[in-house]
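Chemist: here you go, sequence then predicted model.
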Amino acid sequence: MPDIDLSSRAEPGTDFAVRVTPKASRNALSLDETGAIRIHVTAVPEAGKATEAARKLLARALGVAPSRLSLIRGATARDKVFRLT
């Protein structure tokens, strides 16, 4: 279960800027002091594994299917933007 509930933000067309930390000790989703979404995943940052793990964790927090989140920016960066369709 995600650490926070983002279901109130689950509006189609909404962009979610996230900061992903791969190779973490556990999967976790949290908000930092500025309200930005931080996602820690145990997956390694190769072949899109960390991005896919982050997509699944964000989708669970939003209460939507992972297929409804599209990666808009940041395929190889820690800072990513997902759009809810």
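Modeler: Perfect, I can see it now. Numbering: from 1, shown residues only.
Chemist: CA atoms for contacts and neighbours, from now on please.
Modeler: Fine.
Chemist: so what touches stretch 18-37?
Modeler: Stretch 18-37 is contacted by residues 2-4, 16-17, 38-45, 50-51, 54, 57-58, 61, 78-82 when judged by C-alpha atoms under 8 Å, 6 or more residues apart in numbering.
Chemist: one more time with 6 Å
Modeler: With contacts defined as C-alpha atoms under 6 Å, 6 or more residues apart in numbering, stretch 18-37 is touched by 2-3, 38-45, 50, 78-80.
Chemist: one more structure, for comparison:
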Amino acid sequence: MESYLKVKVHAGEKKNRLEQKGPDSYEIWVKAPAEQGRANEAVRTLLAQHLGVAENKLSLIKGATSPAKIFLKR
């Protein structure tokens, strides 16, 4: 079943942290800098671990260069 996940990202933080704000919204802090997609990959990894799915089941569909992102979970 496909679902959309809204994520607010804080890149370049001191430690990785994930906070669920609602059934389909998250706030995520990652150590990775917001350069060359590093923060996006770190967010995808953290989100996949939290949801218990493989990373390839999550696709970034909006917000590649923005702190507000939308992921599609397949």
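Modeler: Received it, and whenever you're ready, just let me know what you need. Predicted model only: the values in this text are computed from it and were never measured.
Chemist: closest to Arg68 of the first structure out of the contacts of stretch 18-37 of the first structure?
Modeler: Distance to Arg68 of the first structure across the contacts of stretch 18-37 of the first structure (C-alpha to C-alpha) is lowest for Lys80, with 15.6 Å.
Chemist: how about Ala65 of the first structure, what's its match in the second structure?
Modeler: With TM-score structural alignment as the criterion, the equivalent of Ala65 of the first structure in the second structure is Ala54.
Chemist: name only those of the contacts of stretch 18-37 of the first structure that count as buried.
Modeler: Among these, those classed as buried by 16 or more other C-alpha atoms under 10 Å are 2, 38-43, 45, 50, 78, 80.
Chemist: quick one: which of those sit in helices?
Modeler: Residues of these located in helices (DSSP state H): Ala50.
Chemist: in the second structure, which strand is the longest?
Modeler: In the second structure, with assignment by DSSP state E, the single longest strand is strand 3-10.
Chemist: ok now that strand, how far from the chain's centre?
Modeler: 6 Å (C-alpha atoms, centre = their mean, to the nearest Å).
Chemist: matching residues in the first structure for it?
Modeler: With TM-score structural alignment applied, strand 3-10 of the second structure matches the range 14-21 in the first structure.
Chemist: right, I'll call it a day here.
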